[in-house]
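Student: here is a sequence with its predicted model. Questions after.
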Amino acid sequence: RIHLIPGFIGSEQANWMFEQLLQDIPWGQRTHIRQEVCFEEPRLTSWYGELPYTYSRITMQPNPNWHPLLTMLKERIEEFTGYTFNSLLCNLYRDEKDSVDWHSDDEPSLGKNPIIASLSFGATRTFEMRKKPSPEEDGDYTYVERLKIPLDHGTLLMMEGATQEDWQ
C-alpha cells in the first residue's frame, strides 16, 4: 500500500526546515565498486540509526546522533502514522542529474515488509515505481505496471505491506 500526504509540512515551515537541513546535515557522497569499476553515487546521503545499514554492498556505520530537527520530524511522522521508526537515510538530489537507481528497500536488516516513510523537501521530483515481474516473465520489466508520483515540497509518502516485496 502507498499513501501520499501532500502538504504534510506546510510550505513556509518546509522552506525553513529544508534550509536548516541543507546547512546542518553532514552530507557525503559514497563510492560504489561494481565489476571492478568505481563510481560515485549520483546524490549525497547521510545515515542516522543505532545499527549499521548495508545497501549495494556499502555499509554505513551506526550514527545515533540525530539532528534535533530530524528527531522532531521523526516524532511528527510517528504520531501521524502510529508507526515507530528507528533509522533514517537522508538523500540530497542536487539537480536533475542526481538520482537513485531502481531498487527495493528489502535488505534483511529491515525485516519483512518494512514500513518506509519518505518526506520530500525542495523542488518537485517524480518518484517512479515499477512492479516486479512475475517468475513467468523471467525478470523482464518491459510490460510491468509503472507509477509516477510527483513529490512536492513537504509531501509525505508512506509505503507499507508488501510494497518492497512487490515493487521497485
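Tutor: Yep, that arrived. Numbering: from 1, shown residues only.
Student: when you work out contacts or count neighbours from here on, use the C-alpha atoms and nothing else.
Tutor: Fine.
Student: show me where the chain has strands.
Tutor: According to DSSP state E, the chain carries its strands in the segments 2-5, 31-34, 37-40, 44-49, 53-55, 58-60, 87-92, 116-119, 125-130, 146-151, 156-159.
Student: which secondary structure elements does the first one contact?
Tutor: Just to be clear, that refers to strand 2-5. strand 156-159 (3 or more Cα pairs under 8 Å, 6 or more residues apart in numbering; DSSP states H and E).
Student: so which residue is smack in the middle of this structure?
Tutor: Nearest to the geometric centre of the chain sits Ser118, at 5.5 Å (Cα atoms, centre = their mean).
Student: show me the contacts for Leu21.
Tutor: By Cα atoms under 8 Å, 6 or more residues apart in numbering, Leu21 lies in contact with Leu69.
Student: Gly139 now?
Tutor: By Cα under 8 Å, 6+ apart, the contact set of Gly139 is 132-133.
Student: repeat for Arg34
Tutor: Contacts of Arg34 (Cα under 8 Å, 6+ apart): none.
Student: right, and the strands of the chain - which one's nearest Leu73?
Tutor: Nearest of the strands of the chain to Leu73, taken as Cα to Cα: strand 116-119 at 9.0 Å.
Student: how about residues contacting the closest one?
Tutor: Under Cα under 8 Å, 6+ apart, the answer for strand 116-119 is 77, 154-160.
Student: got a PyMOL select line for the buried ones in those?
Tutor: Here is the PyMOL command that selects only those of the contacts of strand 116-119 that count as buried (16 or more other Cα atoms under 10 Å):
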select buried, resi 77+154+155+156+157+158+159
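Student: for Asp166, which of the strands of the chain is the nearest?
Tutor: Nearest of these to Asp166, taken as Cα to Cα: strand 125-130 at 8.8 Å.
Student: next one: that closest one to chain centre, how far?
Tutor: 11 Å (Cα atoms, centre = their mean, to the nearest Å).
Student: return the set of buried residues in it.
Tutor: Neighbour-count burial for strand 125-130 [16+ other Cα under 10 Å]: 125, 129-130.
Student: A further structure is provided below for comparison with the first:
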Amino acid sequence: MEDKRQRARVQGGWAGPANIRTASRAASGVSNPSNQVLSSIAQSEVRREKLIPSERQFVFKAPQEVVRKVPEPIIIEKQGQYEISALPSGVSRLHLIPGFIDSQEADWMFEQLLQEVPWRQRTHTRKDLTYEEPRLTAWYGELPYTYSQLTLQPNPNWHPLLTMLKDRIEEITKHTFNSLLCNLYRNEKDSVDWHSDDEPALGRNPVIASLSFGATRMFEMRKNPLPENADYTYVQRVCVPLDHGTLLIMEGATQEDWQHRVPKEYHSREARINLTFRTMYPDPEAV
C-alpha cells in the first residue's frame, strides 16, 4: 500500500507501468515521438537532395556563342601598293609614296599654299542645327561639288602651284584629274569625320590622290560592315600616318567598301594642308 502511494506521488496518479503505456499508445495508433523525428529528418534530406544538386552536376560548360575580338588595325607606313580588301564590288587598293615631294621643296610649297589659297570655313546645317566645319577648305574645278548637303561653287582659276602638282601626280599615276578639294587642319582640334568620297558626280570607283604637307596626321580607314551586321566595332581598320610630302592614292572599290577620316588628336599638332585631286563628271550615269 505504501509503495502504491509513493509511486503515485512520483509519477502522478495517472501513471501506470511503462509497458502498459506503450501498449496502450500502440493500440490507439499514436506513433512514438522519436520515430516521428526520424521520419521528418529523412523527408527533409530527400527534399534537400532535390533542391541542391550533387557536386557531380557542377560541371563547367563553355559558352555556345563565339567570342568576337576587335581586330588590330593594319599600319601602313612603307612605300608600296596594298590590296586592303577584295569583295564582290571589287578590289580596294592603296598606293603610298612617302617623300613624293622632297622635304625642302615641300616646305616652301606649304608656306605658299597656306598664304595664297582662299581658305574658308564652311557652315553645315543638319536637323535645323548649324555648326562650323572643324577645318578650312577651298575648291578648284569647273564643276560644283556637293557633299554633306553643302555645295562648293565652281572655281576654274587654279593656283599655278596646284596646277604644277596636278601635272606631277598625273604623270606618276597615269590618271587625269580635273578637280581639287584643299583642306587646312589648323591644329590638333581640326578634323573630318567618317565618310566616303562616293558622291555620284565622282563616278563609279573613283581614283582619289591625296597629297599632304605640314604636320603628320593619322589617316584612318574602316571597312563598311556587311548589311546583316551593321556594326563597325569588329570591322577591319587601316591606319596610315601621312607625313610632309607624302602622296596616298585610293583606287578600285575603296570608296564603296571603306570609310576614312582624320580624327582629332590629344597632343599638340601644327598646321597641315591636304590636297585631294579627283575627277568630276557632268553626267555620272554616262561614265
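Tutor: Everything's here; your move. Keep in mind that this is a model prediction, so the values were computed, not measured.
Student: in TSV: the buried residues of strand 125-130 of structure 1, plus distance to Gly28 of structure 1.
Tutor: Formatted as TSV, the buried residues of strand 125-130 of structure 1 follow (distance: Cα to Cα, whole Å):
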residue	distance to Gly28 of structure 1
Arg125	21
Met129	25
Arg130	28
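Student: now for the contacts of strand 116-119 of structure 1: which two are most distant?
Tutor: Going by Cα to Cα, the pair spanning these furthest: Gly154 and Glu160, at 19.6 Å.
Student: and the residue mapped onto Arg57 of structure 1 from structure 2, how far from Ile97 of structure 2?
Tutor: Under the alignment (TM-score structural alignment), Arg57 of structure 1 pairs with Gln149 in structure 2. According to Cα to Cα, to the nearest Å, Gln149 of structure 2 stands 33 Å off from Ile97 of structure 2.
Student: of the two, which one has the most company?
Tutor: Set Gln149 of structure 2 next to Ile97 and count neighbours by other Cα atoms under 10 Å: Ile97 wins out with 19 against 8.
Student: any idea what Asp107 of structure 2 aligns with in structure 1?
Tutor: Using TM-score structural alignment, the partner of Asp107 of structure 2 in structure 1 is Asn15.
Student: now for that match, how many residues are close by?
Tutor: Other residues close to Asn15 of structure 1 by other Cα under 10 Å number 15.
Student: who touches it in this structure?
Tutor: The neighbourhood of Asn15 of structure 1, defined by Cα under 8 Å, 6+ apart, consists of 121-122.
Student: what range in structure 2 matches stretch 88-95 of structure 1?
Tutor: Taking TM-score structural alignment, stretch 88-95 of structure 1 hits residues 180-187 over in structure 2.
Student: ok, and what's touching that stretch?
Tutor: Contacts with stretch 180-187 of structure 2, where a contact means Cα under 8 Å, 6+ apart, come from 119, 134-141, 191, 268-278.
Student: and for stretch 152-172 of structure 2?
Tutor: So stretch 152-172 of structure 2 is contacted by 109, 117, 139-146, 176-177, 209, 277 (Cα under 8 Å, 6+ apart).
Student: quick one: which of these is nearest Ser39 of structure 2?
Tutor: Using Cα to Cα, the contacts of stretch 152-172 of structure 2 come closest to Ser39 of structure 2 at Thr146, 87.6 Å.
Student: ok, and the closest non-adjacent residue to that closest one?
Tutor: Excluding the flanking residues, the one nearest Thr146 of structure 2 by Cα to Cα, 6 or more residues apart in numbering is Leu152, at 6.2 Å.
Student: how much space between that neighbour and Arg122 of structure 2?
Tutor: Applying Cα to Cα to Leu152 of structure 2 and Arg122 of structure 2 gives a distance of 9 Å.
Student: what do you get for Pro154 of structure 2?
Tutor: 15 Å.
Student: which parts of the stretch 1-150 of structure 2 are helices?
Tutor: Residue ranges of the helices in the stretch 1-150 of structure 2, as given by DSSP state H, counting those that start in this stretch, are 2-11, 18-27, 33-51, 103-116.
Student: what's the match for Pro42 of structure 1 in structure 2?
Tutor: Per TM-score structural alignment, Pro42 of structure 1 is aligned with Pro134.
Student: share the number of residues neighbouring the spatially closest residue to its match that is not a sequence neighbour, please.
Tutor: Leaving aside its sequence neighbours, Pro134 of structure 2 sits nearest to Asp190 (Cα to Cα, 6+ apart; 4.8 Å). Around Asp190 of structure 2 there are 19 other residues, counting by other Cα under 10 Å.
Student: which residues are in contact with the counterpart of Thr123 of structure 2 in structure 1?
Tutor: Under the alignment (TM-score structural alignment), Thr123 of structure 2 maps onto Thr31 of structure 1. For Thr31 of structure 1, the contact set (Cα under 8 Å, 6+ apart) comprises 38-41.
Student: could you rerun that using 6 Å?
Tutor: For Thr31 of structure 1, the contact set (Cα atoms under 6 Å, 6 or more residues apart in numbering) comprises 39-40.
Student: tell me how far it lies from Tyr141 of structure 1.
Tutor: To Tyr141 of structure 1, Thr31 of structure 1 is 27 Å away according to Cα to Cα.
Student: kindly report the same for Gly28 of structure 1.
Tutor: Distance from Gly28 of structure 1 to Tyr141 of structure 1, by Cα to Cα: 32 Å.
Student: repeat that for Pro150 of structure 1.
Tutor: Counting by Cα to Cα - Pro150 of structure 1 and Tyr141 of structure 1 are separated by 22 Å.
Student: try Asp101 of structure 1
Tutor: Separation of Asp101 of structure 1 from Tyr141 of structure 1 (Cα to Cα) stands at 14 Å.
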